[in-house]
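**Q** Below is the sequence, then the predicted model.
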Amino acid sequence: MVPAWGGEVSVAVAANFTGPIQVLAPLFERETGHKLQAAFGATGKFYAQISNGAPFEVLLAADDETPARLLKEGQGVPGSAYTYAVGRLVLWSPDDKLIDERGEVLRKGAFRHLALANPKTAPYGLAAQQTMARLGVLETLRPRFVQGENIAQTHQFVSTGNAELGFVAYSQVIKNGRIGGGSGWLVPAEFHDPIRQDALLLHKGRHNPAAQAWLAFLKGDAAQTVIRSFGYELPR
């Protein structure tokens, strides 16, 4: 039963989760009567904005460290943090012949530019760096890096040809359960630290029923089906 009137919740959303939010927001509105106002960006940037008093009520981070830090600093509601998705990293190019299924292209180096998100502010960028370190190509490839502020900008660099290939979120290129268009290598999860993405009810949203409803909705079957369809794993 949808309430006759609904509230509104302001959510800071990690850029990699843009696709799922576009599907989830109307579902949430239909189910609860509440509206979701989303802002998309790098988790590190959101941390700075929230620390400086930005009016966000919920954070959907690209990591689990930022919500933990905000909790420690009194910006979040104790006991409200949980992992809503586990991200997957993919090396992707719009060129359907460039990337082989084991990522050997990184060793062969038949490209000029490689895009990745800023490892200091974007967990997917850090995962990309860890992957290259594991493969022993990090220092060799460093001069070719084109660095995006967040994973959305990184994807843009690759899709517009400013870099021939790049490390992006699987959620950005998945179509019907596989990489749609171009070529890609789904990086094995053990090549980098798990990309555990945590949600947090922020101090500003503690008395807002719409904020609480949104966090409850995200844990539901309908939302989890959508999240899985974008290539994320769900915590066990």
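**A** Sure thing, it's come through. Numbering: from 1, shown residues only.
**Q** For the rest of this, base every contact and every neighbour count on C-alpha atoms.
**A** Noted.
**Q** Okay, helices next: where are they in the protein?
**A** Here the chain has its helices, by DSSP state H, at 18-32, 43-51, 65-72, 105-108, 123-135, 138-141, 151-159, 170-173, 209-218, 221-229.
**Q** Indicate which one of those is closest to Leu89.
**A** Ranking the helices of the chain by distance to Leu89, with C-alpha to C-alpha as the measure, places helix 170-173 first at 5.5 Å.
**Q** A further structure is provided below for comparison with the first:
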Amino acid sequence: MRFTRALTVLVALAGWLPGAGMAAQARLAVAANFADAARQLAAEYGRQSGHRIDVSAASTGKLYAQIRHGAPFDALLSADAATPRKLVAEGLADGSTLDDYAVGRLVLWSRDPALVKDGEALLRHGRIERLAIANPELAPYGAAAREVLRHVGRWDALKPRLAMGENIGQATQFVVSGAAPLGLLPRSLVLEARKTTPGSSWEVPASWHAPIVQTAVLMKRGGNNAAARGFLQYLGSPAAKARIRALGYD
């Protein structure tokens, strides 16, 4: 009897211990801007829980299309708030799990240390030979960049000079490689790029575009996946929030 009671207590406790029980695996669809951050967070979550998180990154629009065509993702970390809600409305995601995990900011950045001296003046009427942005039809950061260029009255004039990446990671690489001298890019990716290429930058006022609210949601197919559900809960923890802020997000 004593052995049976002890075993019952141990089983009950096991359900609450990080990493206890059988490890699960989840596949996350992650907006390109958040890919490195998601991998860092997934690694830490894995150490704590024993679960494995695989990250697949692309533009939010491309991920949405993949999910609609049956891609086996357990959760989505979008670069906007609209796409996860659209998936909920379409019956593909669990609306009770919607969570705004980060707010992105745009930065005008160049690898040339002397190019961005007055960012506002440069955007409004400066000479811009080539400007990297993400595709506005696929990537929320690209849509925000288009809003910024419309705000300063130069969208139509600069369209022929845009180096448009399929996602924001590709647009950032255009600037890192020198293919484009300037880019309207996420602060998070600029902070990472500046570790090796300081360059020059200017943070775009948040009022120049709609807020870049990034939302996570659990897919219906991931409803019983302990790794996916646990990771989304971990995203809301104080430790994860502090890491997300340190990586350049509000």
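**A** That came through fine. This is a predicted model, so every value here is computed, not measured.
**Q** Would you point to the one among the helices of structure 1 that's packed deepest?
**A** helix 170-173 (a mean of 24; mean count of other C-alpha atoms under 10 Å).
**Q** picking that back up, right, and the helices of structure 1 - which one's nearest Gly7 of structure 1?
**A** helix 209-218 (5.5 Å).
**Q** so stretch 151-159 of structure 1 aligns onto which residues of structure 2?
**A** The aligned range for stretch 151-159 of structure 1 in structure 2 is 168-176, by TM-score structural alignment.
**Q** Could you tell me where the lengthiest strand in structure 2 falls in structure 1?
**A** As assigned by DSSP state E, the longest strand anywhere in structure 2 is strand 93-104. Matched against structure 1 by TM-score structural alignment, strand 93-104 of structure 2 falls on residues 76-87.
**Q** How about the matching stretch, which residues are buried there?
**A** By 16 or more other C-alpha atoms under 10 Å, the buried positions in stretch 76-87 of structure 1 come out as 76-77, 80-87.
**Q** thinking again about what came up before, how about the helices of structure 1, which one is nearest Val9 of structure 1?
**A** Of all these, helix 209-218 sits nearest to Val9 of structure 1, with 5.3 Å by C-alpha to C-alpha.
**Q** returning to that earlier point: outside of the match of stretch 151-159 of structure 1 itself, list whatever touches it.
**A** The contact list for stretch 168-176 of structure 2, computed with C-alpha atoms under 8 Å, 6 or more residues apart in numbering, reads 32-33, 59, 110-111, 132-135, 139, 141-142, 163-165, 180-183, 185-186, 189-190, 193, 197.
**Q** Check stretch 57-70 of structure 1 too.
**A** Defining contact as C-alpha under 8 Å, 6+ apart, one finds that stretch 57-70 of structure 1 is touched by 9-14, 16, 42-44, 47, 51, 76, 81, 83, 122-124, 195-206, 211.
**Q** Repeat that for stretch 119-132 of structure 1.
**A** 42-45, 62-63, 89, 116-118, 138, 149-151, 167-169, 187, 191-193, 195.
**Q** so where in structure 2 does it end up aligned?
**A** Counting by TM-score structural alignment, stretch 119-132 of structure 1 corresponds to residues 136-149.
**Q** Now the two most distant members of the buried residues of stretch 76-87 of structure 1.
**A** Across those, the longest distance by C-alpha to C-alpha is 24.0 Å; it joins Val77 and Gly87.
**Q** Farthest from the middle of structure 1: give me that residue.
**A** Most distant from the centre of structure 1: Ala4, at 33.1 Å, with distances by C-alpha atoms, centre = their mean.
**Q** quick one, what contacts the closest residue to that one other than its chain neighbours?
**A** Distances taken as C-alpha to C-alpha, 6 or more residues apart in numbering put Gly33 closest to Ala4 of structure 1, at 7.2 Å, once the chain neighbours are dropped. Taking C-alpha under 8 Å, 6+ apart, we find Gly33 of structure 1 in contact with 2-7.
**Q** do the same with Pro78 of structure 1
**A** Applying C-alpha under 8 Å, 6+ apart, we find Pro78 of structure 1 in contact with Leu71.
**Q** roughly how far apart are it and Thr140 of structure 1?
**A** Pro78 of structure 1 sits 44 Å away from Thr140 of structure 1, taking C-alpha to C-alpha, to the nearest Å as the criterion.
**Q** Quote the end-to-end distance of stretch 69-84 of structure 1.
**A** Using C-alpha to C-alpha, one end of stretch 69-84 of structure 1 lies 17 Å from the other.
**Q** same thing with stretch 93-103 of structure 1?
**A** Stretch 93-103 of structure 1 has its terminal residues 11 Å apart, counting by C-alpha to C-alpha.
**Q** Spatially, what comes nearest to the counterpart of Ala81 of structure 2 in structure 1 if we skip its sequence neighbours?
**A** Taking TM-score structural alignment for the superposition, Ala81 of structure 2 sits opposite Asp64 in structure 1. Excluding the flanking residues, the one nearest Asp64 of structure 1 by C-alpha to C-alpha, 6+ apart is Asp198, at 5.0 Å.
**Q** The one you found is in contact with Leu71, isn't it?
**A** No - counting by C-alpha atoms under 8 Å, Asp198 of structure 1 stays clear of Leu71, with 11.9 Å between them.
**Q** ok, back up a step: average gap between the longest strand of structure 2 and structure 1?
**A** Superposed on structure 1, strand 93-104 of structure 2 shows a mean distance to its aligned partners of 0.9 Å (mean C-alpha distance after the TM-score superposition for structure 1).
**Q** Hmm, Ala57 of structure 2 is touching Asp36, no?
**A** No - checked against C-alpha under 8 Å, the pair Ala57 of structure 2 and Asp36 is beyond contact range at 9.2 Å.
**Q** Can you tell me, leaving aside adjacent residues, what's nearest to Leu138 of structure 1?
**A** Among residues not flanking Leu138 of structure 1 along the chain, Met132 sits closest, at 4.8 Å (C-alpha to C-alpha, 6+ apart).
**Q** Could you check how far that neighbour is from Asn118 of structure 1?
**A** From Met132 of structure 1 over to Asn118 of structure 1 the distance is 14 Å, taken as C-alpha to C-alpha.
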